[in-house]
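Novice: Dropping a prediction and its sequence here:
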Amino acid sequence: MVSVSSPPLLALRGVSKHFGAVQALTDVDLEIHAGRVVALVGDNGAGKSTLVKVIAGVAPADKGLIEWEGRVVQIKRPHDAQDLGIATVYQDLALCDNLDAVGNLFLGREIHKVGVLDEVEMERRTRDLLHTLSIRIPNVRAPVASLSGGQRQTVAISRSVLAGPKVLLLDEPTASLGVQQTGQVLDLVDQLRDRGIGVLLISHNMGDVKAVADEVAVLRLGRNNGLFDVNTASQEQIISSITGATGEAVTRNPPHAGEAEL
């Protein structure tokens, strides 16, 4: 099992959520710590996206507690999560294709000087942020529609980082990317961890999970079904927990297996 000594930035205690007659989440616990990546995995319908929506304030929990830096908080709407320091990047990215990287990063938080947009300052800050995160984009003034999938994903993540979050939720960030583009995004996740940001990464790809996660939280049928240390758990253990072949995380340390899709 995973053991982390420092208190979590974000903790869910016994969180439940239903939609009509469908019980999507039941008594789910989860912790996200500063400078650590938690991979949230599970089969289709396991409740992963619902859990992200609960944390992001899109679909508030029906029951349970949410703690932020040790105190109980209410997250009833997206602004509540954002005000705490929680940012979310969904699969659709929500980018404006006709705007460039600068315009997308500062959309809704434009910098003004003497009543007009300060394009020079916004471009400078964009370049500084991308450089800090080791992100390479050929032209920050080109419409994002012209960028590759991996570059678009890094723009979406950078926009979230610009707000200075402490926790970042990434919903399947590499789902439709090729090998090289996936590598760009995973490198960025490593950069975020190095900056002390707590990351919750939803992924179906065990290769991605093994590459960047510190621990793996498994959901099955809307319930916790294991928490694993990536360095000591085998791929078979995690997949068995996902499929229901085992009911809980195993503590022994078997050899690693080859990469595969969940």
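Specialist: Looks like it came in fine. Residues are numbered from 1 along each chain as shown.

Novice: rest of the way, CA atoms for contacts and neighbours
Specialist: Will do.

Novice: so residue 229 makes contact with residue 214?
Specialist: Yes - taking contacts as CA atoms under 8 Å, residue 229 lies within contact range of residue 214: 6.4 Å.

Novice: Okay, strands next: where are they in the stretch 151-262 of the chain?
Specialist: Using DSSP state E, counting those that start in this stretch, the strands of the stretch 151-262 of the chain run over residues 167-171, 198-202, 215-220, 223-229.

Novice: Turn those into JSON lines, including mean neighbour count and distance to residue 156.
Specialist: Output for those, formatted as JSON lines (neighbours: other CA atoms under 10 Å; distance: least, CA to CA, whole Å):
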{"stretch": "strand 167-171", "mean neighbour count": "24", "distance to residue 156": "10"}
{"stretch": "strand 198-202", "mean neighbour count": "26", "distance to residue 156": "15"}
{"stretch": "strand 215-220", "mean neighbour count": "25", "distance to residue 156": "24"}
{"stretch": "strand 223-229", "mean neighbour count": "22", "distance to residue 156": "28"}
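
Novice: can you put those strands in TSV and add distance to residue 89?
Specialist: What follows is those, written out as TSV (distance: least, CA to CA, whole Å):
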stretch	distance to residue 89
strand 167-171	5
strand 198-202	10
strand 215-220	19
strand 223-229	23
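
Novice: Figure out which of those is closest to residue 112.
Specialist: strand 167-171 (27.3 Å; CA to CA).

Novice: What lies in contact with that closest one?
Specialist: 9-10, 32, 34, 49, 52, 85-91, 160, 197-203 (CA atoms under 8 Å, 6 or more residues apart in numbering).

Novice: Below is structure B, check it against A:
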Amino acid sequence: MSPEPVLSARGLVKTFGRVIGLDGVDLDLYPGEVLAVIGDNGAGKSTLIKCLTGALTPDAGEIRIDGDEVHFRGPLDARAAGIETVYQTLAVAPALDIASNLFLGRERRRPGVLGSVFRMLDKKGMRDEAATALSDLGIGTLQNMAQPVETLSGGQRQAVSVARAAAFGSKVLVLDEPTAALGVRESGQVLRMIEEVRSRGLPTILISHNMPHVFEVADRIHIQRLGRRAGVITPQSHTMAEAVAIMTGAVTLEDRVAAVDDEDRTGHER
């Protein structure tokens, strides 16, 4: 028996006036998997992810978490349901230190009277937990949790954002183009973090234009085209060229399946 999806969407529709952002899209994310979402510009990737994370409300369709239907009125509702998102803009506070960024909006107060009456923050406790969160993801280049984020490289800032999302995401982690602005070495570090998150059992949705990265870490690949789901493939069932062909409309997933069947039939006849 296959496991139930952690996150599922059925028949999602979203329009912007006469522009159709989503046209009846289905999506399933299963426990412990990395699901990549790919598509050309205007395919509906961003609209789909915004609907799943509460930034947009779909006009029709349903979203379920662990089988229970949910209705997000905003990103805070999605976060409360266990969905954490790392947007391409990272949403870090450059002037604050690493620990403060990890606990941004979730600051911990000191125990007892110091926290309840004088409202003092537990800075040491947050720094210790931040160091543990980064260590758990295999990030050894950041040692000083009091270091301002504005002094970090792009890859290190991405690491802070991913660590924050992984630390608080209890159900789903969503990564929007996490390697888009990074070099080769820093991109490799982010991909290793994604694999580490998967090893901890936290399912991840990865939105990316980088096909080598998608095929390196994804378990399944959801392809968007013109507001619809063009198909779901795996790195084992299709090549990068075939994924791009489906994404651009050069072929359909049904064409590819029919071609494979023809090849098998021809081989048997021979």
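Specialist: Here it is on my side, so go on. Source: prediction; values computed, not measured.

Novice: Got a TM-score for the two of them?
Specialist: TM-score of the superposed chains, computed with TM-score structural alignment, normalised by the length of the first structure, equals 0.92; 250 aligned residues with a CA RMSD of 1.5 Å.

Novice: quick revisit: for residue 58 of the first structure, which of the strands of the stretch 151-262 of the first structure is the nearest?
Specialist: Short answer: strand 167-171, nearest of the strands of the stretch 151-262 of the first structure by CA to CA, at 12.9 Å.

Novice: And the closest one against the second structure, how far off on average?
Specialist: Per the superposition on the second structure, strand 167-171 of the first structure and its aligned residues are separated by 0.7 Å on average (mean CA distance after the TM-score superposition for the first structure).

Novice: tell me which residues of stretch 97-109 of the first structure are tucked away?
Specialist: 99-106 (16 or more other CA atoms under 10 Å).

Novice: how far away is the counterpart of residue 169 of the first structure in the second structure from residue 29 of the second structure?
Specialist: If you follow residue 169 of the first structure across to the second structure using TM-score structural alignment, you land on residue 174. According to CA to CA, to the nearest Å, residue 174 of the second structure stands 11 Å off from residue 29 of the second structure.

Novice: Now do the same for residue 48 of the second structure: its match in the first structure.
Specialist: Checking TM-score structural alignment: residue 48 of the second structure goes with residue 51.

Novice: Could you look up the SS state of residue 64 of the second structure?
Specialist: strand (DSSP: H, G, I helix; E, B strand; the rest coil).

Novice: That one matches what in the first structure?
Specialist: Structural correspondence for residue 64 of the second structure with respect to the first structure (TM-score structural alignment): residue 67.

Novice: helix or strand for the residue nearest to that match when sequence neighbours are not counted, which one?
Specialist: Closest residue to residue 67 of the first structure in three dimensions, ignoring its sequence neighbours and counting by CA to CA, 6 or more residues apart in numbering: residue 11, at 5.0 Å. In the assignment (DSSP states H and E), residue 11 of the first structure maps to strand 10-19.

Novice: mean distance, that strand to its aligned residues in the second structure?
Specialist: Per aligned residue, strand 10-19 of the first structure averages 0.6 Å (mean CA distance after the TM-score superposition for the first structure).

Novice: what packs against that strand?
Specialist: Where contact means 3 or more CA pairs under 8 Å, 6 or more residues apart in numbering; DSSP states H and E, strand 10-19 of the first structure is packed against strand 22-32, strand 63-68.

Novice: Helix or strand: which one has residue 138 of the first structure?
Specialist: Counting by DSSP H and E, residue 138 of the first structure is found in no helix or strand.

Novice: can you tell me which residue in the first structure aligns to residue 211 of the second structure?
Specialist: By TM-score structural alignment, residue 211 of the second structure lines up with residue 206.

Novice: actually residue 5 of the second structure, not the one I typed
Specialist: By TM-score structural alignment, residue 5 of the second structure lines up with residue 8.

Novice: Tell me the secondary structure at its match.
Specialist: Relying on three-state DSSP, one would call residue 8 of the first structure coil.

Novice: For burial, what's the neighbour tally of it?
Specialist: 18 (other CA atoms under 10 Å).

Novice: Leaving out chain neighbours, which residue sits closest to it?
Specialist: Per CA to CA, 6+ apart, closest to residue 8 of the first structure is residue 33, 4.4 Å.
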